[in-house]
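> give me coordinates for this.
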Amino acid sequence: MRVCGIIAEYDPFHLGHRYHMERARELAGADYVVVVLGCAFSQRGEAMLFASHDRARMALLSGADLVLGMPASFSCAQANRFARGGVSILNSLGAVTHLSFGCEPDGREYLSRTADLLHHPSLAFARTLKAGLKTGKSFARAQGEALSACLPDVPPAVFANPNFILGISYLLELKRLRSPICAMPVVRAGEYHAQSLSPLPSATAVRHALSQGGWQGVRASVPLESFFVIRDAVENGRLHQPHALDAWLIGTLNIGGEASLQLSPEMSEGLERRVLAKARHAKTREELLDLINTRRYTRSRVNRALSHALLGLTQFPDRPAYARLLGFRRSAAPLLKRLKSASIPLVDRPGRGAPPGFFEEMRAEELWALGAGKPMASAWRYPLIVID
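So this is what the prediction gives:
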């Protein structure tokens, strides 16, 4: 049995995602495709536009055989932790043979060399990285410059590409786990985070078109199955509204104090004091991010820390203790039978004996629902998705 894993957000699932999924299945000769999906809050630290179950349904209708949810403390995280969550889940299933991810045309040949250097950093790399951090540069920038110094034949822009960073994070996790899973990058056919629509668009472009009421552009950019799910979500008010949780966030920071921030892995070097000092003078998340703005901390990093405080995340385990079962195809019955021997439980809803961290997962989904104008309890009214 060949099983290809994909780690994604699909907010929403578009034609570029379908291209990747089909290509991954073809290259791996996969009998099944398993998706590990980032749930209520994204890598960027923002709430997803679409509900976890709507995004899972899009993926299943477009070819995935099984969709699992990544716990919130890994989903809303920087690239290395996001990768750790996804790769660890796939490895724990005991059935996945391949991991496929998108990469840029000019980055594929550099992935393995970069991952090897980061897995076994040279003294020169460590010194250059340390020197960069001492000058107040963000970790991402300092690491990129250290990589450029040690791998001078690689274009520096490659190390700043978010998709490349995520790709090497996947490779590093496979190395650290000594996983038998084979990495299989697929060259992207569209631009990562491009703002405009194209035949193979980015999710950013699709979300922007949707916010402008550009239904014709949305329809041309997503599979028909995704379009029906998107239209239903819009018509029935299942979209998270920008700024809906801003007052809750500002209140949480001002009432909770340093305790609401200190446990976040994004916090260090007194960042929590800067956040709290500025929180007293902001009414919205965007205002707060503008006030906190500093060269040392990227906007995404601060945004993630704010979401950790908003969600009340206090547990940041090294590996996921479970995966959420969001949906599957009936034709994947042989795969599901194989997964009964997985080393972590697959949980579909709250209940007795829920694994560690699942309460925080519940809170993330419930706050997402509140931000969509729904009662918090509605987050758990979605049935398990089963596609015939």
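> drop to CA atoms for contacts and neighbour counts, all remaining ones
Will do.
> so what's Phe125 up against?
Listed by CA atoms under 8 Å, 6 or more residues apart in numbering, the contact set of Phe125 reads Ala146, Leu147, Ala149, Cys150.
> doesn't it fall inside a helix?
Yes - using DSSP: H, G, I helix; E, B strand; the rest coil, the assignment for Phe125 is a helix.
> distance of it from Gly107?
Counting by CA to CA, to the nearest Å, the gap from Phe125 to Gly107 is 20 Å.
> also Gly213?
35 Å.
> what do you get for Arg273?
For Arg273 relative to Gly107 (CA to CA), the value is 38 Å.
> structure for this one too, so we can compare:
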Amino acid sequence: MNILGVIVEYNPFHNGHLHHLNKSRQLTKATHTVAIMSGNFLQRGEPALFDKYTRASIAVENGVDLVLELPTLYACQSAEIFAHGAITTLNSLNCIDSICFGSEEGSIDVLYTIAKILVDEPNEFKVNLKKYLDEGMLYPSARSMSLFDYISKHNLIDISKDKLLNVLNSSNNILGLEYIKCLLKLNSNIKPFTISRVQASYNSENITSSICSATAIRKSLKDYNDLSLISNVVPSQTYNILNEKINNNFLPMFDEAYFDIIKSIVARDISILDKYFEVNEGIENKIYQNIFRSNSLDELHLSIKSKRYTLTKIKRTLNNILLGITKEDISYVKDINAVPYIRVLAFNDRGREILKAIKKTSEVNIVNKLSKASFSMNDKLFKTLLDYDIRSSNIYNLIYYKNNPDLLKGPMDYYISPIYIKNNKN
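Next comes the predicted model:
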């Protein structure tokens, strides 16, 4: 087996994702593919459009062999923490040969060179960084200048100052650099690859061709509530499964649905809000001051937004408050070098082969059903990570099942088994 790992959200799985998957398998010559996928809440501080099992089954229908859940404590955070959780999960399997991610840069040599300098921090680089900071430069500019000086002096790659700055400031490049940095820190045998993103940019809100950003798809569903408008930009498997969910009254989820819950938590916990992760620099006061007079989550975002508090910062902060994610727990898990368990969301026959390989090569616990995971709940790391996975699903499902209350049996992670899709031909 030659096993490829991909790190995804698939919110939802669209034609760009299918292009990435196919190109990644071609580039790495992979025979099997594992996706580490965020669960019900995502990196930008938002709920997923549809539940994790639905999104995982769509992924397998489109050619992924095994989908594993990225623990919630990593899935909802900044690039560094998100990447650490995902890469550590893949590395813990001890059978992954490669990862491949999309990037604006498209050259693994460029990204690898930059990442290695940032991890190794050669003395010459550190001296220049201090010099630029002492001259009054902001840290991002000082880092970029120090990198350029070091790369140029040692003739490592051919890159201009402007291109280097662009590499360091582009969303997918930032994630890619963090993936490589984590691989280096873990001394991992997993080989990184990248492919260029095609046509649509990460944050583009327009549907103009057969490939667009997930942001554009989410905006279309939110503004028009019409699945047919995205039929040309998602594979038929995605469209058919989402159409079935909507016909069964499971509607797309957006962060606005949790506004009332967030208001209640802020009103109750104002004296202890600073225990939650990302609640710093006095943002708790801005949240508290504005939450009573805001009529929507968007209004609250805009009332807090400033040069100090970016929209992304605000959304992640409010999501951490919603899910009760504390500074203490993030501090506990952010530097681990192996995960204690993996949760299987969906798989096919080749996915079964990967699971058999994992059992042979890794000591990680494979969790298919939560009812059988109780034997490890006395392990603090295991319990900390799993408790947040269960909690986030419970909070998500309070809204997700509102049109199907009779189907909400309780903590649904205990009732739903991994989705097995037999004889996938992709």
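> TM between them?
In this superposition the chains share a TM-score of 0.90, using TM-score structural alignment, normalised by the length of the first structure; 381 aligned residues with a CA RMSD of 2.4 Å.
> narrow the contacts of Phe125 of the first structure to those that are buried.
Burial by neighbour count, 16 or more other CA atoms under 10 Å: within the contacts of Phe125 of the first structure this picks out Ala146, Leu147, Ala149, Cys150.
> of those residues, closest to Arg25 of the first structure?
Leu147 (32.2 Å; CA to CA).
> which residues touch the closest one?
Leu147 of the first structure neighbours (CA under 8 Å, 6+ apart): Thr114, Phe125, Phe159.
> give the aligned equivalent of it in the second structure.
Using TM-score structural alignment as the criterion, Leu147 of the first structure maps onto Ser144 of the second structure.
> mind telling me what element its match is part of?
Here Ser144 of the second structure sits within helix 139-153, counting by DSSP states H and E.
> assign a three-state SS to Gly63 of the first structure, would you?
coil.
> same question, Leu325 of the first structure
strand.
> in the second structure, what residue corresponds to it?
Using TM-score structural alignment, Leu325 of the first structure sits opposite Val344 in the second structure.
> can you tell me how far that match is from Leu18 of the second structure?
Val344 of the second structure is 21 Å from Leu18 of the second structure, where distance means CA to CA.
> ok, the two, which is more surrounded?
Legend: neighbour count by other CA atoms under 10 Å for Val344 of the second structure and Leu18, higher for Val344 (22 against 18).
> the more buried one contacts Leu70, doesn't it?
No - applying CA atoms under 8 Å as the test, Val344 of the second structure and Leu70 come out as separate, 10.0 Å apart.
> map Leu166 of the first structure across to the second structure for me.
In the second structure, Leu166 of the first structure lands on Leu175 (TM-score structural alignment).
> ok, Ser196 of the first structure - contacts?
Ala205.
> aligned to it, what sits in the second structure?
By TM-score structural alignment, Ser196 of the first structure lines up with Asn206.
> now do the strands in the stretch 51-200 of the first structure.
66-70, 98-103, 182-187 (DSSP state E, counting those that start in this stretch).
> which one of these lies nearest to Arg207 of the first structure?
Of these, nearest to Arg207 of the first structure by CA to CA is strand 98-103, at 19.7 Å.
> pull out the buried residues from the closest one.
His98, Leu99, Ser100, Phe101, Gly102, Cys103.
> list just the nearest of those residues to Glu22 of the first structure.
The nearest one, if we look at those relative to Glu22 of the first structure and count by CA to CA, is Ser100, at 10.8 Å.
> could you measure from the closest one over to Ile6 of the first structure?
6 Å.
> and if you look at Gln216 of the first structure?
29 Å.
> the more surrounded of those two?
Legend: neighbour count by other CA under 10 Å for Gln216 of the first structure and Ile6, higher for Ile6 (23 against 10).
> what about that one, helix or strand, and which?
Going by DSSP H and E, Ile6 of the first structure is in strand 3-8.
> tell me the angle of that strand relative to strand 66-70?
Orientation note: strand 3-8 of the first structure sits at an angle of 40 degrees relative to strand 66-70 (axes from the mean of the first three to the mean of the last three CA atoms, to 10 degrees).
> what are the contacting residues of strand 3-8 of the first structure?
21, 24-25, 28, 30-38, 83, 86-87, 90, 95-101.
> show me how far stretch 366-380 of the first structure is from its chain's centre.
Relative to its parent chain, stretch 366-380 of the first structure has a centroid offset of 20 Å by CA atoms, centre = their mean, to the nearest Å.
> may I see the buried residues of that stretch?
Quick answer for stretch 366-380 of the first structure (16+ other CA under 10 Å): Glu366, Leu367, Trp368, Ala369, Leu370, Gly371, Ala372, Lys374, Met376, Ala379.
> and the residues you listed, which of them are in helices?
Glu366, Leu367, Trp368, Ala369, Leu370, Gly371 (DSSP state H).
> next one: the counterpart of the fifth one in the second structure relative to Ser392 of the second structure, how far apart?
With TM-score structural alignment as the matching criterion, the partner of Leu370 of the first structure in the second structure is Leu398. Leu398 of the second structure sits at a distance of 10 Å from Ser392 of the second structure (criterion: CA to CA).
> contact partners for the residue nearest to Tyr396 of the second structure when sequence neighbours are not counted?
Excluding its sequence neighbours, the residue lying closest to Tyr396 of the second structure (CA to CA, 6 or more residues apart in numbering) is Asn40, at 6.6 Å. In this structure, Asn40 of the second structure makes contact with Pro47, Ala48, Phe50, Asp51, Lys52, Ser392, Ser393, Tyr396, judged by CA under 8 Å, 6+ apart.
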